[in-house]
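>>> here's my sequence, what's the structure:
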Amino acid sequence: MAREYARYLSVTHRDPDWHKLSTAHHDCYMALLSSEDLTWAGVAPYMPARYAGLASDLNEKRVLKLWSELEAARMIVVDVATGEVLARTFLRYDNVLAKPNLTKAFVTAFLKVRSEKVKKVVRLELSKLYQEYPDLAGWKQIEELLPELFQELFQEHGR
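Predicted coordinates for the structure are as follows:
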């Protein structure tokens, strides 16, 4: 199932980290979140030139600067070597693990991620979610489809 829209949560406006960012950062981040190329793992192809074409005042150099600053703010993770960009909290705010079918789509997408750097951050985000929401419906799919990852989460949290 392809994504048709991006979630923009009103709690964003209460996030002090979000307040520290400029409007250009907000727009750049939302362009990533709403990209039709963003997978259910929260990963998009590293194509700054494509994003530069989304606004008349953007160019590739500016996108690269904004992405660098978003990465420093821990909003995204970039791996130039593998050509991947991760929207770090995508799984949390898109409620991917709340729905079994979306969790299956996540697993499919996660298995295609080439970047060890990105995978490490996704595992960390999954760990946080597991600790906070151990009863999400999607954990069953993770356990079935990625047993080694589920075991890692299970051992880490003593369940």
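>>> please make it C-alpha for all contacts and neighbour counts, starting now.
OK.
>>> neighbours of residue 25, how many?
19 (other Cα atoms under 10 Å).
>>> that one in helix, strand or coil?
Secondary structure state of residue 25, per DSSP: H, G, I helix; E, B strand; the rest coil, is helix.
>>> who's in contact with it?
Residues near residue 25 by Cα atoms under 8 Å, 6 or more residues apart in numbering: 66, 70.
>>> surely residue 43 touches residue 86?
Yes. With contact defined as Cα atoms under 8 Å, residue 43 reaches residue 86; the gap is 4.4 Å.
>>> would you mind measuring from residue 19 to residue 75?
Between residue 19 and residue 75 the computed distance is 13 Å (Cα to Cα, to the nearest Å).
>>> please identify which of these two sits among more neighbours.
The residue with more neighbours, out of residue 19 and residue 75, is residue 75; 19 against 12, by other Cα under 10 Å.
>>> is the more buried one in contact with residue 68, as I believe?
No. The criterion here is Cα under 8 Å, and residue 75 misses it with residue 68 at 10.0 Å.
>>> in the longest helix along the chain, what counts as buried?
Looking across the chain with DSSP state H, the single longest helix is helix 116-132. By neighbour count on 16 or more other Cα atoms under 10 Å, the buried set for helix 116-132 is 118-119, 121-123, 125-127, 129-131.
>>> in which helix or strand does residue 44 reside?
For residue 44, the host element (DSSP states H and E) is strand 43-45.
>>> how far is the helix or strand following that strand from where the chain is centred?
Once strand 43-45 ends, the next helix or strand along the chain (criterion: DSSP H and E) is helix 48-52. Centroid separation for helix 48-52 versus its chain: 18 Å, with Cα atoms, centre = their mean, to the nearest Å.
>>> I'd like the structure of this one too, to check against the first:
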Amino acid sequence: MARSHAQIQFSIWSNKEFRGLSERAQRMYLVLFGQKDVNNAGVLPWLPTRWAKYCKDTTPTDIEAAVAELEEHRFVYVDTDTDELLIRSFIRGDGVIKQPNVFKNALKCAELVESERLRRVLASELRGLRRRDAEAVADRIDPNPSETPTEGFENPSETLPEPLNPSRIPREPRGEGVGEGEKSPTADGDLGGRVRAYTHARAREQVPPPPHCPKHPDGTDAPCRPCGTARQRRVDWDVEQNRLAALIRSTEARERAELRAQAIAECSMCDDDGYDNGVLCDHDPERAERASRFVARIKSDLRKPKGAA
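Predicted coordinates for the structure are as follows:
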């Protein structure tokens, strides 16, 4: 049965990370939360063209940019290969966990997620619920929790506060709307390219720190303060690596959106949404002429006598 309403917690307006989002990203989050086809695990189809139609001033490009900002701050996760979007804190934020039968359905929905990336994120959220049934499903959809992007977050409705930077490494520039005075990556890839190059290099250069101290390379059940420090260092490293990966994805998504907007602006054939007579425009003014030449050549070949060269 389709949803008839959504629950938005009042506490969201006290969330520092949410208040730091741009207006378009905040609106996009509320739009996503209010979709009738969100399942009880917080997963819905990736439909930027449909969502753009909810406001006459919004284009699919605007939607993609807003979602990219939300993903950078871990409010949502997207997999365009499977066309799925996950609202990370949906199970708690929409009150699913408070309804036993609805929660059972949410666990079933979690196991039906196609995207491996979204399954890892969702497994982390389920483990954070501290319930046996949720942890059992998490273990099935993500057998390796050490790779989960959101592992270790106490409050699933919150994201990492800005002052918290476990690796103590300076943060890279973020996109438009994320911070006052910061610039969005341009279509020529200047800022975006430098961000990706920097983050890719960081990911290649860093070696995962061992999760145990040198005295206990295979771990120990005995109390060991150096092992505890090593484990925390490894958790910090995993969090930082996943943050870098999210930054790369959001930068690339923003660049794609800006390139598409530039192509639409320079095209004389399509409308503001990139459509030419109801069909997605390829911005190729010579397309009709090439098609005409091709048809003429086919007709000419058909008129030739059989056996003629």
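>>> and the TM-score between these chains?
Once superposed, the chains reach a TM-score of 0.81 (TM-score structural alignment, normalised by the length of the first structure), with 144 aligned residues with a Cα RMSD of 2.3 Å.
>>> picking that back up, okay, the buried residues of helix 116-132 of the first structure in TSV with distance to residue 145 of the first structure next?
Shown next, in TSV, are these (distance: Cα to Cα, whole Å):
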residue	distance to residue 145 of the first structure
118	19
119	16
121	19
122	16
123	15
125	18
126	15
127	16
129	18
130	16
131	20
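>>> mean per-residue distance, the strand holding residue 44 of the first structure versus the second structure.
Strand 43-45 of the first structure, aligned to the second structure and superposed, deviates on average by 0.4 Å (mean Cα distance after the TM-score superposition for the first structure).
>>> helices or strands up against that strand?
Judged by 3 or more Cα pairs under 8 Å, 6 or more residues apart in numbering; DSSP states H and E, strand 43-45 of the first structure is in contact with strand 84-87.
>>> counting by contacts, list what the helix or strand following the strand it packs on packs against.
Remark: after strand 84-87 of the first structure, the chain's next helix or strand is helix 90-93, criterion DSSP H and E. Identification of packing neighbours for helix 90-93 of the first structure by 3+ Cα pairs under 8 Å, 6+ apart yields helix 116-132.
>>> buried ones in the next helix or strand after the helix it packs on, by neighbour count?
Downstream of helix 116-132 of the first structure, the first helix or strand assigned by DSSP H and E is helix 139-145. With burial defined by 16+ other Cα under 10 Å, the residues of helix 139-145 of the first structure counted as buried are 139-142.
>>> how about those in CSV, adding distance to residue 4 of the first structure?
Below are the buried residues of helix 139-145 of the first structure laid out as CSV (distance: Cα to Cα, whole Å):
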residue, distance to residue 4 of the first structure
139, 24
140, 25
141, 23
142, 24
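>>> between these, which sits nearest residue 61 of the first structure?
Ranked by distance to residue 61 of the first structure (Cα to Cα), those are led by residue 142 at 38.6 Å.
>>> ok, the closest one - contacts?
Residue 142 of the first structure neighbours (Cα under 8 Å, 6+ apart): 103-104, 107, 149-150.
>>> same thing but at 7 Å, please
residue 150 (Cα atoms under 7 Å, 6 or more residues apart in numbering).
>>> and it, how far from residue 100 of the first structure?
9 Å.
>>> hmm, back to that, which pair of the buried residues of helix 116-132 of the first structure spans the longest distance?
Spatial extent of those (Cα to Cα) is set by the pair 118 and 131 at 20.1 Å.
>>> all the helices of the stretch 101-250 of the second structure, residue numbers only.
116-127, 132-141, 190-205, 225-266 (DSSP state H, counting those that start in this stretch).
>>> including distance to residue 55 of the second structure, could those go into TSV?
Output for the helices of the stretch 101-250 of the second structure, formatted as TSV (distance: least, Cα to Cα, whole Å):
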stretch	distance to residue 55 of the second structure
helix 116-127	28
helix 132-141	37
helix 190-205	28
helix 225-266	17
